[in-house]
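Novice: what's the 3D shape of this:
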Amino acid sequence: MTGALVIIPARMAATRLPRKPLADICGKPMIVRVVEQALNADIGPVVVATDTQEIADAVEKAGCRAVLTRPDHPSGSDRIHEAVDLVDPDRTFDTVLNVQGDVPLIEPDAIRAALSPLSIPEVAIGTIVTEFTSAAFRDDPNFVKAIATPNGQGQLRTLYFSRATAPYGDGVFYHHIGIYAYRRAALAKFVSLPPAPLEQREKLEQLRALEAGMRIDASVISSAPMDVNTPDDLERARAAYQSL
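Specialist: Next up is the predicted model:
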């Protein structure tokens, strides 16, 4: 794959961890730590898309790039779509990679892995999964399951995503990690679609794409990056950075 434009959406809306993007992790705001990991992936320019000037200021103070987007977007995908058109109006990049702003410990290899499925022309969206190693996490509806089958080219073709424990029977269960590589046309199509019935039922945005017939394939990575949603998560992330 050629390079991609990396967009990291960031808002102040978190309630469990107020002002989450600006939470300090060993001297730097969390959003800056995520940008650094995305830059280490070395796949293209990295831009934070935010509706908050304070977040943009923090990113730019660190020497990175941010763009202000509208505050009324219904989803991160809509925010990314606006940001892409603002940052790249000449359409230099045909691929857009969405990295969540609360994964300061994500490995650069995991970011690059989301791009790999787009080597298949029929794939509209690439993403990543990892095998569940904990039955408790596997059965927890907060951990999204990817129901997928080998695509014959070293990755998986996803057939469904669910909060339920699926599929039935013995075998591997895949944990879906919400990092997406979009073909630019696929991102434009996705945000033009209305919310879909299964998307609303499961509260999983990616089902909108599957319901519309868009193909999503996934690379399997070795372990899930820890996302930061609570004060305890933040302390674990700080401890991890201190040990580096």
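Novice: all contacts plus neighbour counts: C-alpha atoms, from now on.
Specialist: Fine.
Novice: Break down this protein into its helices, ranges please.
Specialist: With DSSP state H, the ranges of helices along the chain come out as 30-41, 53-61, 76-87, 108-113, 135-138, 184-192, 197-202, 206-211, 231-242.
Novice: now the angle from the third one to helix 184-192?
Specialist: Orientation note: helix 76-87 sits at an angle of 130 degrees relative to helix 184-192 (axes from the mean of the first three to the mean of the last three CA atoms, to 10 degrees).
Novice: Repeat that for the second one.
Specialist: Put simply, helix 53-61 runs at 170 degrees to helix 184-192, going by the same axes, to 10 degrees.
Novice: chain center to helix 53-61, what's the gap?
Specialist: Relative to the chain's own centre, helix 53-61 is displaced by 21 Å; criterion: CA atoms, centre = their mean, to the nearest Å.
Novice: In that helix, which residues are buried?
Specialist: For helix 53-61, a neighbour-count test (16 or more other CA atoms under 10 Å) marks Ile55, Ala56, Ala58, Val59 as buried.
Novice: Can you tell me which of the residues you listed is nearest Pro29?
Specialist: Ala58 (7.5 Å; CA to CA).
Novice: need the contact list for that closest one.
Specialist: Ala58 is in contact with Leu22, Pro29, Val32, counting by CA atoms under 8 Å, 6 or more residues apart in numbering.
Novice: Please generate a structure for the following sequence too, so the two can be compared:
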Amino acid sequence: MLNSGGTHIVGILPARWGSSRFPGKPLHLIAGKPLVQHVWERCRQCRQLDELAIATDDSRIYEAAEAFGARVILTSPDHPTGTDRIAEALASLPSATHIVNIQGDEPLIDPELVDELAATMAAHPRLDMATAANPLDPADPAVQDPNVVKVVTALDGRALYFSRSPLPYFRNPVDGLPVYRHKGIYAYRREFLEKFVTWPPSPLERAESLEQLRALENGASIQVLPTLDTSPGVDTPEQALEVERLLSAAH
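Specialist: Take a look at the predicted model:
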């Protein structure tokens, strides 16, 4: 066990079959390996995770992940979000004190970012959640894109709000103040996650379709770590081809 102080940090990759835009995405072959295997192999390089598992709703993903050596947990197909899937998987991980929710479709995820999230949770036992964000130039077109989620933080780095709208609105220019693009990776205290999934979707969450707002609306503390890791997710077959090109260029 790498972590001290009674912490046991588990990385979980939620992987579901029924993506509306890309069914069967976790098993889509990229450079000869299933997409989810690339993510799992990157996370195996992490030094702060005591355990790593894949949580899936599908026997095909389960069997493929077992074949490449992963710990796999079969969950219900009825979960509305990956967070709910992870919460169910926790029943099979009784020693876990903290969880890092790693998107199963980011084959270029930086292991150091996962480690930084895990270390932040271990160092601050009262922190409910941690996540990450990329700084953007306020003039970047992504700031206006509702598919790009933005976050603003307090001076100590805690999240104040997440939105699909431009955030903040620059009525006045402020030198050195970037816009932060939220990166969809989360770490949680176990007790907080188990409580979170019992809460109904909150008003702002329903308005923006962002479940992290449920945490803020219920008074949770979310530490936001700035990162230069801009690893792309894979949401379409075309993006899978682009990731394959990036992987080939790296070798």
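Novice: hang on, the earlier thing: among the helices of structure 1, which is the most enclosed?
Specialist: Among the helices of structure 1, helix 30-41 has the highest mean neighbour count (mean count of other CA atoms under 10 Å), at a mean of 22.
Novice: how big's the offset between that helix and structure 2?
Specialist: Comparison of helix 30-41 of structure 1 with structure 2 after fitting gives an average deviation of 0.8 Å (mean CA distance after the TM-score superposition for structure 1).
Novice: counterpart of that helix in structure 2, which residues?
Specialist: Under TM-score structural alignment, the match for helix 30-41 of structure 1 in structure 2 covers residues 35-46.
Novice: tell me how far the longest strand anywhere in structure 1 is from the chain's mean position?
Specialist: Longest strand in structure 1 by number of residues, with DSSP state E as the criterion: strand 174-183. Using CA atoms, centre = their mean, the mean C-alpha position of strand 174-183 of structure 1 is found 6 Å from that of the whole chain.
Novice: again, but for stretch 155-175 of structure 2
Specialist: Mean-position distance between stretch 155-175 of structure 2 and its chain equals 21 Å (CA atoms, centre = their mean).
Novice: Any buried residues in that stretch, and which?
Specialist: Buried residues in stretch 155-175 of structure 2, defined by neighbour count with 16+ other CA under 10 Å: Arg158, Ala159, Leu160, Tyr161, Phe162, Ser163, Arg164, Ser165, Pro166, Leu167, Pro168.
Novice: Contacts for that stretch next, please.
Specialist: For stretch 155-175 of structure 2, the external contacting residues (CA under 8 Å, 6+ apart) are 143-154, 179, 182, 208, 210, 212-213, 216, 221-225.
Novice: just stretch 66-77 of structure 2 next, same as before
Specialist: Contacts with stretch 66-77 of structure 2, where a contact means CA under 8 Å, 6+ apart, come from 16, 37, 40, 52-59, 62, 65, 85, 88-89, 92.
Novice: if I look at Asp78 of structure 2, how far off is Trp17 of structure 2?
Specialist: The span separating Asp78 of structure 2 from Trp17 of structure 2 equals 12 Å under the rule CA to CA, to the nearest Å.
Novice: check contacts around the residue most central in space within structure 2.
Specialist: Nearest residue to the geometric centre of structure 2 (CA atoms, centre = their mean): Ile185, 2.1 Å. Ile185 of structure 2 makes contacts with Val100, Asn101, Ile102, Gln103, Thr131, Ala132, as judged by CA under 8 Å, 6+ apart.
Novice: how close does the nearest residue to Glu122 of structure 1 once chain neighbours are set aside get to Cys26 of structure 1?
Specialist: Spatial nearest neighbour of Glu122 of structure 1, chain neighbours left out: Arg215 (7.0 Å); criterion: CA to CA, 6 or more residues apart in numbering. From Arg215 of structure 1 over to Cys26 of structure 1 the distance is 40 Å, taken as CA to CA.
Novice: Neighbour count for these two, which is higher?
Specialist: Shown here are Arg215 of structure 1 and Cys26; by other CA atoms under 10 Å, Arg215 has more neighbours (17 against 14).
Novice: any idea how far the counterpart of the more buried one in structure 2 is from Lys25 of structure 2?
Specialist: Aligning on TM-score structural alignment places Arg215 of structure 1 opposite Ser221 in structure 2. Between Ser221 of structure 2 and Lys25 of structure 2 the computed distance is 33 Å (CA to CA).
Novice: can you check Ile54 of structure 2 too?
Specialist: Using CA to CA, Ile54 of structure 2 is found at 14 Å from Lys25 of structure 2.
Novice: I'd like to know how many residues surround the equivalent of Asp78 of structure 2 over in structure 1.
Specialist: In structure 1, the residue matched to Asp78 of structure 2 (TM-score structural alignment) is Asp72. Residues near Asp72 of structure 1, counting by other CA under 10 Å, number 9.
Novice: Report the contact partners of Asp72 of structure 1.
Specialist: Counting by CA under 8 Å, 6+ apart, Asp72 of structure 1 touches no other residue.
Novice: dump the residue contacts of the residue lying closest to Leu193 of structure 2 once chain neighbours are set aside.
Specialist: Of all residues not flanking Leu193 of structure 2 in the chain, Ala87 sits nearest, at 6.8 Å (CA to CA, 6+ apart). By CA under 8 Å, 6+ apart, Ala87 of structure 2 lies in contact with Leu193, Glu194, Val197.
Novice: For Ala118 of structure 2, state which of these is nearest.
Specialist: Nearest to Ala118 of structure 2 out of the contacts of Ala87 of structure 2 is Leu193 (CA to CA; 14.9 Å).
Novice: Give me the aligned partner of the closest one over in structure 1.
Specialist: Using TM-score structural alignment, Leu193 of structure 2 pairs with Leu187 in structure 1.
Novice: Please report how far that match lies from Asp140 of structure 1.
Specialist: From Leu187 of structure 1 to Asp140 of structure 1 the distance is 29 Å (CA to CA).
Novice: And Ala196 of structure 1, by the same measure?
Specialist: 23 Å.
Novice: okay, the two: which has more neighbours?
Specialist: Neighbour totals were compared for Ala196 of structure 1 and Asp140, and Ala196 leads with 18 against 14 (other CA under 10 Å).
Novice: OK, contacts around the more buried one?
Specialist: Here Ala196 of structure 1 is in contact with Leu207, Arg208, Glu211 (CA under 8 Å, 6+ apart).
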